[in-house]
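Undergrad: how would this look folded up:
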Amino acid sequence: MKTRLEPIVVKRGRSLVRIYPRKKGGRVYFQVADYSSGKRKFVGFVDPRQAKLHAELIATKPVTSDRDVQQRRFTARRRPVIRFE
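TA: Below you'll find the model as predicted:
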């Protein structure tokens, strides 16, 4: 059975960013999960200090209202179209 390495959690206020250590080819690299754009993106680093620095940058970034805009678009698509002819 494979043993998974525990994710490193960086917290700043109410923000939480996870850093996933991964083994590949006998080396360990770190993937930072970035949800700031509304979708999950992984950013890879070889150095854990750089990964933590990037995670802190993401966690301290002010939250924009992009999600509100995306949710409005989603609800706008779900509404039935009523046409008066």
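Undergrad: contacts and neighbour counts: CA atoms only from here.
TA: Will do.
Undergrad: which of the three states applies to residue 9?
TA: strand (DSSP: H, G, I helix; E, B strand; the rest coil).
Undergrad: alongside the first, I'd like the structure of this one:
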Amino acid sequence: FTTFATSVPNFVISLALIFIFGVQLRWFPVTGDGTSFLERVHHLILPALALAAGSLATITRVTRQSMIDNVKADHVEAARS
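TA: Have a look, this model is predicted:
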């Protein structure tokens, strides 16, 4: 999943999120900017998720590899025993 999320461009993720959560489920608005602070935050959720998807996938891959490397460390094995 992380390789897929890293390789897909942000505009494709944006279109998919708009179609799924804006058009099909109608959870988020697809146009406008809102009038109050909370409405503006509600309008910014989908763009923020689309922009964060690639970075989140990269961070997830690095964190996973670090966890795998650290589980094999000597101090972890000593703590388990």
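Undergrad: now what about the TM-score between them?
TA: The TM-score (TM-score structural alignment, normalised by the length of structure 2) is 0.32; 46 aligned residues with a C-alpha RMSD of 4.2 Å.
Undergrad: residue 10 of structure 1 against residue 53, yeah?
TA: No. Residue 10 of structure 1 is beyond contact range of residue 53, at 9.6 Å (criterion: C-alpha atoms under 8 Å).
Undergrad: the two: which has the busier surroundings?
TA: For residue 10 of structure 1 versus residue 53, neighbours defined as other C-alpha atoms under 10 Å are more numerous around residue 10 (17 against 12).
Undergrad: how close does the more buried one sit to residue 20 of structure 1?
TA: Residue 10 of structure 1 is 11 Å from residue 20 of structure 1, where distance means C-alpha to C-alpha, to the nearest Å.
Undergrad: repeat that for residue 72 of structure 1.
TA: 32 Å.
Undergrad: of these two, who's got more company?
TA: Neighbours were counted for residue 72 of structure 1 and for residue 20 using other C-alpha under 10 Å; residue 20 has more, 20 against 12.
Undergrad: which neighbouring elements make contact with the strand or helix carrying the more buried one?
TA: Applying DSSP states H and E as the criterion places residue 20 of structure 1 in strand 15-24. Counting contacts by 3 or more C-alpha pairs under 8 Å, 6 or more residues apart in numbering; DSSP states H and E, strand 15-24 of structure 1 packs against strand 8-12, strand 27-34, helix 48-60.
Undergrad: who touches that strand?
TA: Outside strand 15-24 of structure 1, the residues that touch it by C-alpha atoms under 8 Å, 6 or more residues apart in numbering are 5-11, 28-34, 51-52, 55-56, 58-60.
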